[in-house]
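>>> build me a model:
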Amino acid sequence: MTAARSTRQRDVIARVLHDAEGPLAVAEVLARARSDLPALGVATVYRTLKLLTEQGRIHPVTLDGETRYEPSGKGHHHHFSCTACGRVFTLHTCPVSLPRGTVYPGGFVVESHEVTLYGRCPTCAQTGAPAR
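The predicted structure follows:
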């Protein structure tokens, strides 16, 4: 019974991450997964995130000092962090044209880049929600 429960937990957590509009923090994964698994504990979420990361199915993203998780294989993309509701969204277009190998002023050679935009998501912008 334990192995089946464990597999169901992994499946639910993987689905939660796959269905999310952007990378999720542990607390968000736990809250969303509990809709299917009400008894799910935070330790199980941490163990499952570690396992899925080791398997290469997901990877951690650090935004504002907080580790979030998203599915692997999304290719080059960036994030938008809503200053009102706190949700993080995946942006599918790159706002920066800075290809690998570009020599940045001062002799810095670009290998990759990450961009996080901050502002209000469409819902918060429409409702006029204030920044946190």
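>>> make it CA atoms for all contacts and neighbour counts henceforth
Will do.
>>> which helix is the longest one in the protein?
With residue count as the measure and DSSP state H as the assignment, the chain has helix 2-19 as its longest helix.
>>> ok, then the element right after that one?
strand 24-25 (DSSP states H and E).
>>> who are the packing partners of that following strand?
Packing partners of strand 24-25 (3 or more CA pairs under 8 Å, 6 or more residues apart in numbering; DSSP states H and E): strand 66-71.
>>> mind listing the strands for the protein?
Secondary structure of the chain (DSSP state E): strands located at 24-25, 58-63, 66-71, 78-82, 88-91, 103-104, 108-109, 116-119.
>>> distance of T83 relative to V42?
Between T83 and V42 the distance, using CA to CA, to the nearest Å, works out to 26 Å.
>>> of those two, give the one with the bigger neighbour count.
T83 (18 against 14; other CA atoms under 10 Å).
>>> and the spatially most central residue of the chain, what does it touch?
Averaging the C-alpha coordinates of the chain gives a centre point, and the residue nearest to it by CA atoms, centre = their mean is P23 (1.1 Å). Taking CA atoms under 8 Å, 6 or more residues apart in numbering as the contact definition, P23 lies against L17, V61, R68, Y69, E70, V88, F89, T90.
>>> to compare against the first, here's the next sequence to fold:
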Amino acid sequence: MERSTRQRQAIREVMAELDRPLSPAEVLEAARRKVPSLGIATVYRTLKGLVEEGSAVTVELPGQAPRYELSGKKHHHHFHCTRCGKVFELEGCPGDFSFMLPNGFQADRHEIVLYGRCTECSL
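The predicted structure follows:
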């Protein structure tokens, strides 16, 4: 287990406060408001550590670099703003997709990503 530092605490706080999947650059920008000397290498190292210990999970979107969110959330999907690039969580799930599978196939998981403009970019 990694030791607790101001930088690590700031990164955890930012992830909890913003409560959406964040890129390392977004984490860095927000966490620098708390720890101005924070560097991108520390962000990457901390995110890797949080994932390894199970405190955070990687969010993979097609054609995008990984983003990170805190773990322990219910199954959910994501909305990707095509204008600002931010990713947001969507609560819930439309249900079972097994009816779409060919005979004999078995799905282990699924991911749905909706694309469009967030409220800030829709104005």
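>>> please identify the deepest-packed of the strands of structure 1.
With neighbours defined by mean count of other CA atoms under 10 Å, none of the strands of structure 1 is more surrounded on average than strand 24-25, at a mean of 22.
>>> between the longest helix of structure 1 and strand 58-63, how big is the angle?
Computed with axes from the mean of the first three to the mean of the last three CA atoms, to 10 degrees, the direction of helix 2-19 of structure 1 lies at 50 degrees from that of strand 58-63.
>>> got the contact list for helix 2-19 of structure 1?
Under the criterion CA under 8 Å, 6+ apart, residues 23-24, 29, 32-33, 36-37, 40, 45, 48, 52, 69-71 lie in contact with helix 2-19 of structure 1.
>>> repeat that for stretch 84-98 of structure 2.
Taking contacts as CA under 8 Å, 6+ apart, the residues outside stretch 84-98 of structure 2 that touch it are 20-22, 74-81, 106-107, 117, 121.
>>> pull out the buried residues from that stretch.
Neighbour-count burial for stretch 84-98 of structure 2, counted by 16 or more other CA atoms under 10 Å, picks out K86, V87, F88.
>>> got a markdown table for the residues you listed, with distance to Q7 of structure 2 too?
Supplementary listing: the buried residues of stretch 84-98 of structure 2 in a markdown table, determined by distance: CA to CA, whole Å:
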| residue | distance to Q7 of structure 2 |
| --- | --- |
| K86 | 23 |
| V87 | 23 |
| F88 | 24 |
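>>> quick check: C81 of structure 2 touching V113?
No: contact status for C81 of structure 2 versus V113: not in contact, 10.3 Å apart, counting by CA atoms under 8 Å.
>>> report the contact partners of V61 of structure 1.
Going by CA under 8 Å, 6+ apart, V61 of structure 1 touches P23, T67, R68, Y69, E70.
>>> check the spacing between the fourth one and L63 of structure 1 real quick.
Y69 of structure 1 sits 10 Å away from L63 of structure 1, taking CA to CA as the criterion.
>>> so what's T62 of structure 1 closest to, chain neighbours aside?
R68 (6.1 Å; CA to CA, 6 or more residues apart in numbering).
>>> can you find the partner of A31 of structure 2 in structure 1?
Matched to structure 1 by TM-score structural alignment, A31 of structure 2 sits across from A33.
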